[in-house]
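>>> the sequence and its predicted three-dimensional model are supplied below.
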Amino acid sequence: MNPTYHPIPLTDNAYDQQFELAVNGATALLQYQLHHQYLSLIHTEVPAALQGQGVGSALVEKVLLWAQERHLTIIPLCPFVAHYIHRHPAWYQLVAPGYRPAGAAQ
């Protein structure tokens, strides 16, 4: 994650079922559904003003850390999240087995 985004807090907007990361007056979001120990990550949106700056990746990493702290299992339905996890295979440990590539670590 770009160190610039480390101090920016992740907001869990449970009412709207989305995580939010506010950067320079704009807000990136990741929509989710929480079912018991499963966290389905559905859709990521990054405002045009923030695109190409690593904000989406920072948002995903912060959400994965949030899930890890709560011992949740991830279901990556959002293609952006799935691609991020594919690029960072250490996160496969959080992903539900049916959503990991063949041969991915448990």
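Looks like it came in fine.

>>> rest of the way, CA atoms for contacts and neighbours
Will do.

>>> this protein: helices as residue ranges?
55-69, 79-87 (DSSP state H).

>>> and the angle from the shortest one to helix 55-69?
Orientation of helix 79-87 against helix 55-69 (axes from the mean of the first three to the mean of the last three CA atoms, to 10 degrees) gives an angle of 70 degrees.

>>> from the rest of the structure, what touches helix 79-87?
With CA atoms under 8 Å, 6 or more residues apart in numbering as the test, helix 79-87 has contacts from 41, 43, 44, 57, 60, 76, 91, 92.

>>> chain neighbours aside, what residue packs nearest to the third one?
Computed as CA to CA, 6 or more residues apart in numbering, the closest residue to residue 44 that is not its neighbour in sequence is residue 30, at 4.3 Å.

>>> then this one, side by side with the first:
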Amino acid sequence: MADVDVTNNTERHRFEVNLEGHTAFAEYRLKPGQIVLPHTVVPPEFEGKGVASALARFAFGYARDNGLKVIPTCPFMAGWVKKHPAQHDIVDESCREPLGLP
């Protein structure tokens, strides 16, 4: 899939991609100095097309831009960050060992 436009729906506390009448999203919860990423949903029509990865890039970019440490409790987000060492520095200390990060 080409460029995916991700938006921050602050009212619903989630990052969203709207395509062809479907919405993929990554929920988030803000805590002081932290962002928790508990759940990601991608409609079957967009699975395997990079939409979830676009959501992850946006979420981690948002965290970095806002000086937040990430707590990726969503299995997809946890798996994604393991594959992206450039993002390891913003993973919250409480999650580093369970995720096997240095």
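Happy to help now that I have it. Computed from a predicted structure; not experimentally measured.

>>> circling back to that earlier point, what about the corresponding residue of the second structure for the residue nearest to residue 44 of the first structure, how many residues nearby?
When the second structure is aligned by TM-score structural alignment, the residue opposite residue 30 of the first structure is residue 26. Using other CA atoms under 10 Å, residue 26 of the second structure has 24 neighbouring residues.

>>> still on that earlier bit, distance of the residue nearest to residue 44 of the first structure from residue 102 of the first structure?
Counting by CA to CA, to the nearest Å, the gap from residue 30 of the first structure to residue 102 of the first structure is 26 Å.

>>> can you point me to the longest strand in the second structure?
strand 22-31 (DSSP state E).

>>> mind listing what's buried in that strand?
Residues 24, 25, 26, 27, 28 are the ones in strand 22-31 of the second structure that count as buried (16 or more other CA atoms under 10 Å).

>>> contacts only, for the third one.
By that I understand residue 26 of the second structure. Residue 26 of the second structure makes contact with 14, 15, 16, 37, 38, 39, 40, 41, 55, 56, 59 under the criterion CA under 8 Å, 6+ apart.

>>> distance check, the equivalent of the first one over in the first structure against residue 63 of the first structure.
Aligned by TM-score structural alignment, residue 14 of the second structure pairs with residue 18 of the first structure. Computed with CA to CA, the distance linking residue 18 of the first structure and residue 63 of the first structure is 10 Å.

>>> residue 98 of the first structure now?
For residue 98 of the first structure, the distance to residue 63 of the first structure (CA to CA) stands at 20 Å.

>>> so which of these two has more stuff around it?
Neighbours were tallied for residue 98 of the first structure and for residue 63 using other CA under 10 Å; the higher tally belongs to residue 63 (20 against 8).

>>> pretty sure the more buried one sits against residue 19.
Yes: with contacts counted by CA atoms under 8 Å, residue 63 of the first structure reaches residue 19, the gap being 7.3 Å.
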